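Chemist: No letters, just coordinates:
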């Protein structure tokens, strides 16, 4: 498969089971693991390039095994995913895919998704992929590749600015979306769609994975 990312970060949520995220993971040039994900990666036969966190969730045997790639960050003001993202930025990676950041606890899921807007300015591209779809932070007018009838939702992260769309079944025309549900459950009509944002608007686009 064509590798679109130069670094994959694996968080400690639901480990992927669908073929698409697993293919990316097994072909990744670099895998950065939040410390809580190390055990599962090890059990799956995947060796992380770096392990980031306060190391409170990694067994002693794996601490010893992977001692040469552990980077302890004890800052309690940010979570292990953010620590891993900052490490990737400092290491110079440009195109980031985050796996394992959803599922298990809904509060972790919502928090991790919202953090994408903080991460987006650090990279050329960053997105979060689950077994069901991908979340892409959009900071400016952007055209995204799609498939006809692919399910699309647009989540406004700030209740101001205007959003318009082209290439979706139910167009949005110069609207200010003030609640998450208002931009959900749409559908691509072709092989691309465009989200037009006024300068102050920030959104996260969800695209359902295609079979």
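Modeler: The structure has been received and is ready for your questions. On a predicted model such as this, the values are computed, not experimentally measured, just so you know.
Chemist: only C-alpha atoms for contact and neighbour calcs from this point on.
Modeler: Noted.
Chemist: buried residues in the helix or strand residue 86 falls within?
Modeler: Using DSSP states H and E, residue 86 sits in helix 80-90. Counting neighbours by 16 or more other CA atoms under 10 Å, one finds that the buried residues in helix 80-90 are 80-85, 87-89.
Chemist: can you pull the contacts of residue 29?
Modeler: Residues near residue 29 by CA atoms under 8 Å, 6 or more residues apart in numbering: 6-7.
Chemist: and what of residue 195?
Modeler: 141-143, 163-166.
Chemist: Report the contact partners of the nearest residue to it once chain neighbours are set aside.
Modeler: With CA to CA, 6 or more residues apart in numbering as the criterion, residue 195 has its nearest non-adjacent residue at 4.7 Å, and that residue is residue 165. Residues near residue 165 by CA under 8 Å, 6+ apart: 171-173, 193-196.
Chemist: May I see these organised as CSV, with secondary structure and distance to residue 158 added?
Modeler: Formatted as CSV, the contacts of residue 165 follow (DSSP: H, G, I helix; E, B strand; the rest coil; distance: CA to CA, whole Å):
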residue, secondary structure, distance to residue 158
171, coil, 20
172, coil, 16
173, coil, 17
193, strand, 22
194, strand, 19
195, strand, 16
196, strand, 15
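Chemist: Widest-spaced pair of those residues?
Modeler: In the contacts of residue 165, two members sit farther apart than any others by CA to CA. They are 173 and 193, at 13.8 Å.
Chemist: Who has more neighbours out of those two?
Modeler: Using other CA atoms under 10 Å, the more surrounded residue of residue 173 and residue 193 is residue 193, with 20 against 12.
Chemist: Assign residue 135 to helix, strand or coil.
Modeler: strand (DSSP: H, G, I helix; E, B strand; the rest coil).
Chemist: and if you look at residue 115?
Modeler: Residue 115 - assigned by three-state DSSP - is helix.
Chemist: any idea how far it is from residue 137?
Modeler: Distance, residue 115 to residue 137, by CA to CA, to the nearest Å: 9 Å.
Chemist: one more structure, for comparison:
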């Protein structure tokens, strides 16, 4: 495994909060308009990738001048979203972790598709999360430890039809060998009571969503 961490800046909602996620040794990948955001903030992405249909010709040239590598594709003749292409590249690097920023926004179809991309990272065995200003989203099919931080709530939602053997330790509302099926809201708005909580799953894939108002 490559010890580096890769941050993907997609074209959804971005702001100063996203820049605060950057560590000195991180690899930065700009996805379409996310690449423009990075270069305009003074960063040189290791890779800028996408069809760049959301930037002007002048902005694309600016991206090309300030990115270490550019991978451009036709905006029509492609089968994957820009973010999925970026994630595929990131997974090929076998990093220690991938963080998706700008993956949530006003386009609910893209937001939901990006949440589903967590399944690809899970299958590849690479820790991956989606982060924005008020949310942090993980996907687990085994055991996940979470720490108390600035997020006030933690919710559980099945991404597969059924998730079984859900056990929570360190939470206000514990579960012991519980089952959640799609459509259940039992796992919404839990609260950590310990400094560290543990979420265990026997089968299925469970979204773990930390959030604040």
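Modeler: Nice, I can see it. What you see is a predicted model, and the numbers here were worked out from it, not measured in a lab.
Chemist: Any chance you could compute the TM-score here?
Modeler: Laid over one another, the chains give 0.84 as their TM-score (TM-score structural alignment, normalised by the length of the first structure), with 204 aligned residues with a CA RMSD of 2.6 Å.
Chemist: Identify the residue of the first structure aligned to residue 105 of the second structure.
Modeler: Under the alignment (TM-score structural alignment), residue 105 of the second structure pairs with residue 103 in the first structure.
Chemist: list the contacts for that match?
Modeler: Residue 103 of the first structure neighbours (CA under 8 Å, 6+ apart): 13-14, 109.
Chemist: Then it would be within a strand, right?
Modeler: No - counting by three-state DSSP, residue 103 of the first structure falls outside a strand, being coil.
Chemist: From residue 146 of the first structure, how far out is it?
Modeler: Counting by CA to CA - residue 103 of the first structure and residue 146 of the first structure are separated by 24 Å.
Chemist: can you check residue 17 of the first structure too?
Modeler: 22 Å.
Chemist: following the longest strand along the second structure, which helix or strand comes up?
Modeler: For the second structure, the strand reaching the highest residue count under DSSP state E is reported as strand 162-169. Next in sequence after strand 162-169 of the second structure, counting helices and strands by DSSP H and E, comes strand 178-181.
Chemist: Tell me the buried residues in that next one?
Modeler: Buried residues in strand 178-181 of the second structure (16+ other CA under 10 Å): 179-181.
Chemist: Could you list every helix and strand in contact with that strand?
Modeler: strand 153-158, strand 162-169 (3 or more CA pairs under 8 Å, 6 or more residues apart in numbering; DSSP states H and E).
Chemist: Swap in 6 Å and give it another go.
Modeler: Judged by 3 or more CA pairs under 6 Å, 6 or more residues apart in numbering; DSSP states H and E, strand 178-181 of the second structure is in contact with strand 162-169.
Chemist: by how many degrees do the strand it packs on and strand 153-158 diverge?
Modeler: If you take axes from the mean of the first three to the mean of the last three CA atoms, to 10 degrees, strand 162-169 of the second structure sits at 150 degrees to strand 153-158.
Chemist: Give the aligned range of stretch 33-45 of the first structure in the second structure.
Modeler: Residue span in the second structure matched to stretch 33-45 of the first structure, by TM-score structural alignment: 30-42.
Chemist: got the buried residues for the matching stretch?
Modeler: Result for stretch 30-42 of the second structure [16+ other CA under 10 Å]: buried residues 30-39.
Chemist: for stretch 51-60 of the second structure, same thing?
Modeler: 51-52, 55, 59-60.
Chemist: Spell out the residue ranges of the strands in the first structure.
Modeler: 7-10, 31-34, 50-53, 70-72, 95-99, 125-129, 133-138, 142-145, 151-156, 163-166, 186-187, 192-197, 203-208.
Chemist: Make JSON lines out of those strands and add distance to residue 119 of the first structure.
Modeler: Compiled in JSON lines, those are given as follows (distance: least, CA to CA, whole Å):
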{"stretch": "strand 7-10", "distance to residue 119 of the first structure": "13"}
{"stretch": "strand 31-34", "distance to residue 119 of the first structure": "15"}
{"stretch": "strand 50-53", "distance to residue 119 of the first structure": "16"}
{"stretch": "strand 70-72", "distance to residue 119 of the first structure": "20"}
{"stretch": "strand 95-99", "distance to residue 119 of the first structure": "10"}
{"stretch": "strand 125-129", "distance to residue 119 of the first structure": "8"}
{"stretch": "strand 133-138", "distance to residue 119 of the first structure": "9"}
{"stretch": "strand 142-145", "distance to residue 119 of the first structure": "17"}
{"stretch": "strand 151-156", "distance to residue 119 of the first structure": "16"}
{"stretch": "strand 163-166", "distance to residue 119 of the first structure": "21"}
{"stretch": "strand 186-187", "distance to residue 119 of the first structure": "25"}
{"stretch": "strand 192-197", "distance to residue 119 of the first structure": "19"}
{"stretch": "strand 203-208", "distance to residue 119 of the first structure": "12"}
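Chemist: can you tell which of those is closest to residue 22 of the first structure?
Modeler: Nearest of the strands of the first structure (CA to CA): strand 95-99, 9.3 Å.
Chemist: Centre-most residue in the second structure?
Modeler: residue 130 (2.2 Å; CA atoms, centre = their mean).
Chemist: so it makes contact with residue 100?
Modeler: Yes - between residue 130 of the second structure and residue 100 there is a contact under CA atoms under 6 Å: 4.6 Å.
Chemist: Give the closest residue to residue 193 of the first structure in space, chain neighbours not counted.
Modeler: residue 167 (4.4 Å).
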